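*Asks:* let me see the structure of the following:
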Amino acid sequence: MISDVISSKELHKVDPVFGQLSFDNHEQIVFCNDKDTGLKAIIGIHNTVLGPALGGTRMWNYANEWEALNDVLRLSRGMTFKSAITGLNLGGGKAVIIGDAKTQKTPELMRKFGEFVHSLSGKYITAEDVGMATEDMDTVREVTPYVTGISESKGGAGNPSPITAYGVFMGMKAAAKYTYGSDVLEGKSVFVQGIGHVGEALVEHLVNEGANVTISDINQDRLESVKNKYGATIYGGNDIYSEDMDIYAPCALGATINDNTIQKLKAKIIAGAANNQLAEDKHGLILQERGIVYAPDFLINAGGIINVYAELENYGKQEIMRKTENIYNTTLEILERAAANGITTNEAAVNIAKERIETRKREHLK
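*Replies:* Below you'll find the predicted structure:
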């Protein structure tokens, strides 16, 4: 999250919206407030050149509104690139609800949020993200059709987490192929940081492949559960970034690759599900200089949006899996392009995404 690297005092020095460090020519920012339900939310629409802005809704207990705004700005921008690089006809959007999902989320609040989504007439389509569940999307669906990731029993694609994890697994294998000459992960040490729904599903893939998996999370009960299910090792140290490992898989919140951690990293590969893993673009360059292979997060965690996109395009599980497995090939292409052009892997991925957007712009002008 942006708050990890930019203090609230620094955020207040810049203009409220257009001057935010994470503002990148976003098309629309919508502030949503409802006194009766306690809803305070922000919807960010970054770009709609390729199609409606689709992106999940995150509910998080932000320290202040500046943190929430910068989070939605960064996340919506990432969704633009994620959809573009995976070949989906979607733009980039995201929403954040300010509050504690465990104590403040109610059906009434979710319906009111759905009404705000509906007021945008399909320019933004929401989905599930941190602090949300499939049941919450079902509630939003009661008041607007502009929502994906609803229950399979209601005609939706269901929980996107398993497909997200599979895409990360494919990207990780591609990074291993590029780094080691083989995509077999058996015997490789993998540190999974954050074992929510996506992280746990990733652990299952890794254990089945024969990797040596170490896990960490702030939720001790989840750690014990995942350990008992899959035999993963719970991390007992004080500084995960200094530990010897082959692959670091950040699967919690973003910005874990920052000024405080990047020089300590001993991993050869970074490949995880978290959004915005690099606190700043300069950290991609530092990783490149240190010889650490970074699989761009917005590419390898795109399985979730592929899954919910199926609801809009009415294709089945077989096509979802085909598109998700293609993350392997795209990751290899990006790693090779970055090396050939002497640029970071993140730059290479962003360039491909921007090329597709610019091509569509030119087509519209004809």
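*Asks:* only C-alpha atoms for contact and neighbour calcs from this point on.
*Replies:* Will do.
*Asks:* state the distance from Ala53 to Cys32.
*Replies:* From Ala53 across to Cys32, the span is 17 Å (CA to CA, to the nearest Å).
*Asks:* the more surrounded of the two?
*Replies:* Neighbour totals were compared for Ala53 and Cys32, and Ala53 leads with 26 against 17 (other CA atoms under 10 Å).
*Asks:* test my guess that that one contacts Ala127.
*Replies:* No - using CA atoms under 8 Å, Ala53 makes no contact with Ala127, being 11.0 Å away.
*Asks:* Gly99 and Arg111, how far apart?
*Replies:* Distance from Gly99 to Arg111, by CA to CA: 16 Å.
*Asks:* with Glu186 instead?
*Replies:* Distance, Glu186 to Arg111, using CA to CA: 46 Å.
*Asks:* compare these two (neighbour count), which wins?
*Replies:* Comparing Glu186 with Arg111 by other CA under 10 Å, the one with more neighbours is Arg111, at 21 against 13.
*Asks:* let's see this one next to it:
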Amino acid sequence: MMYLKYMEKYGYEQLVFIQDEQTNLKGIIAIHNTKLGPALGGARLWDYKTEEEAVFDALRLARGMTYKSAAAGLPLGGGKAVLIGDASKVKNEAYFKKFGEFIEKLNGNYITAEDMNITTLDMSYINSETKHVTGLEGMSGDPSPITAKGTYYAIKASLKHMFGDDTVMNHSFAVQGVGATGSNVIKELIEEGATKIYFSEVNEEHAKAIKTKYPSLIEVSNEELFKLDVTCLVPCAMGGVLNDKTIPNIKAKIVCGTANNVLLDEEKHSQMLNDLNILYAPDFIVNAGGIINVYHEIIGYETNNVLKDVFKIYGRVIEIFELAEDNNINTQEAAMLYANNILNKTK
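*Replies:* Purely as a prediction, here's the structure:
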């Protein structure tokens, strides 16, 4: 990948490579845009196959955070950190303290939060070296339940738009990934009366835990999940799962993007879904609950205020669908138009 060309094309500000031989820390911090405020975005730890894969993930995720914050009406920019390594081997206090030192050197341009394979304890180690951290124990903590709440509202908004009624009871759902967010999405659906829910999960412990809690769930493989004739497909795992291979097999009427960057190719695959008459709720609109939660931690956390802002996702999803119809564009294009209108209003 020609990094500078890619950065120029999509308007990135910084791409920072970090490494420390003593702690075996290797990673990338991408800052896309700080027009509205400091770049906020989680740090994820993953055993990437190649350096290029890690960089591309950081860049795509950082850009997504810009639009997510803008669309959610937050005075924040977009950033992301990806750390490269096997979480079971590299994680320790010194590792995260060193990461905190690197964040501190960015002078507040990047604020980190927890993401994949990072815990609130890890965040406390980072916090010992920098104040530019959110999602700490004793504050708002894990944002996943709030992210799931926003996803639940987005699902209901999608049902309302398609069927004229947002009740989940008479519909079927397929959830990919039942980690922190996916398991809470299932909880929300079941509590409102959904009875037919399929799921797939590569982590055996997560799968066992959710089946123990909700025995009525039906477990299938990832490949099977995308072929199910359900009302709504909810991808809550890794990005890039909506692609040339999976989209032609999708029988769901609605896809509610919950994982970040679920479209492998944003332009191509959003149009593929549109051409198949599959209603796509764009991920950065759907999963904004997490960043809303984190923002309220920064300004002073009041649960009622957080829930009020997360509920706005319902109306925002409806607005995106209507914007797409009014302008004869697909829903991803409508979401980008919505966010860019906000960014362009800022001097």
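*Asks:* need the TM-score from the superposition.
*Replies:* Overlay of the two chains. TM-score (TM-score structural alignment, normalised by the length of structure 2): 0.96; 344 aligned residues with a CA RMSD of 1.3 Å.
*Asks:* the stretch 51-200 of structure 1: strands as residue ranges?
*Replies:* Under the criterion DSSP state E, counting those that start in this stretch, the stretch 51-200 of structure 1 carries strands at the ranges 53-60, 91-98, 124-128, 189-193.
*Asks:* which one of these lies nearest to Leu365 of structure 1?
*Replies:* If you check each of those against Leu365 of structure 1 by CA to CA, strand 91-98 wins as the nearest, at 18.0 Å.
*Asks:* and the equivalent of Ala62 of structure 2 over in structure 1, how many neighbours does it have?
*Replies:* For Ala62 of structure 2, the aligned position in structure 1 is Ser76, judged by TM-score structural alignment. Applying other CA under 10 Å, we find 28 residues neighbouring Ser76 of structure 1.
*Asks:* touching, Ser76 of structure 1 and Thr48? I think so.
*Replies:* No - counting by CA under 8 Å, Ser76 of structure 1 stays clear of Thr48, with 11.0 Å between them.
*Asks:* show me whatever sits in contact with both of these two.
*Replies:* Gly92 (CA atoms under 8 Å, 6 or more residues apart in numbering).
*Asks:* so where do the helices sit in the stretch 101-250 of structure 1?
*Replies:* For the stretch 101-250 of structure 1, helices defined by DSSP state H, counting those that start in this stretch occupy the ranges 107-118, 134-141, 161-180, 197-209, 220-230.
*Asks:* average distance between the first one and structure 2?
*Replies:* In the superposition against structure 2, helix 107-118 of structure 1 averages 0.5 Å from its aligned positions (mean CA distance after the TM-score superposition for structure 1).
*Asks:* okay, the angle between the lengthiest helix in structure 2 and helix 144-163?
*Replies:* Determined from DSSP state H, the single longest helix within structure 2 is helix 303-327. Relative orientation of helix 303-327 of structure 2 versus helix 144-163 (axes from the mean of the first three to the mean of the last three CA atoms, to 10 degrees): 30 degrees.
*Asks:* equivalent range in structure 1 for helix 303-327 of structure 2?
*Replies:* Under TM-score structural alignment, helix 303-327 of structure 2 corresponds to residues 317-341 of structure 1.
*Asks:* what does the matching stretch contact?
*Replies:* So stretch 317-341 of structure 1 is in contact with 86, 163, 166-167, 170-171, 173-175, 178, 295, 299-300, 302-303, 306-307, 310, 344-345, 347-349, going by CA under 8 Å, 6+ apart.
*Asks:* quick one: map Leu90 of structure 1 onto structure 2.
*Replies:* Under the alignment (TM-score structural alignment), Leu90 of structure 1 pairs with Leu76 in structure 2.
*Asks:* kindly provide the distance from the closest residue to its match other than its chain neighbours to Ile190 of structure 2.
*Replies:* Nearest residue to Leu76 of structure 2, sequence neighbours excluded (CA to CA, 6 or more residues apart in numbering): Gly37, at 4.1 Å. Going from Gly37 of structure 2 to Ile190 of structure 2 by CA to CA gives 38 Å.
*Asks:* what do you get for Asp122 of structure 2?
*Replies:* 32 Å.
*Asks:* Thr212 of structure 2 too?
*Replies:* Distance from Thr212 of structure 2 to Ile190 of structure 2, by CA to CA: 14 Å.
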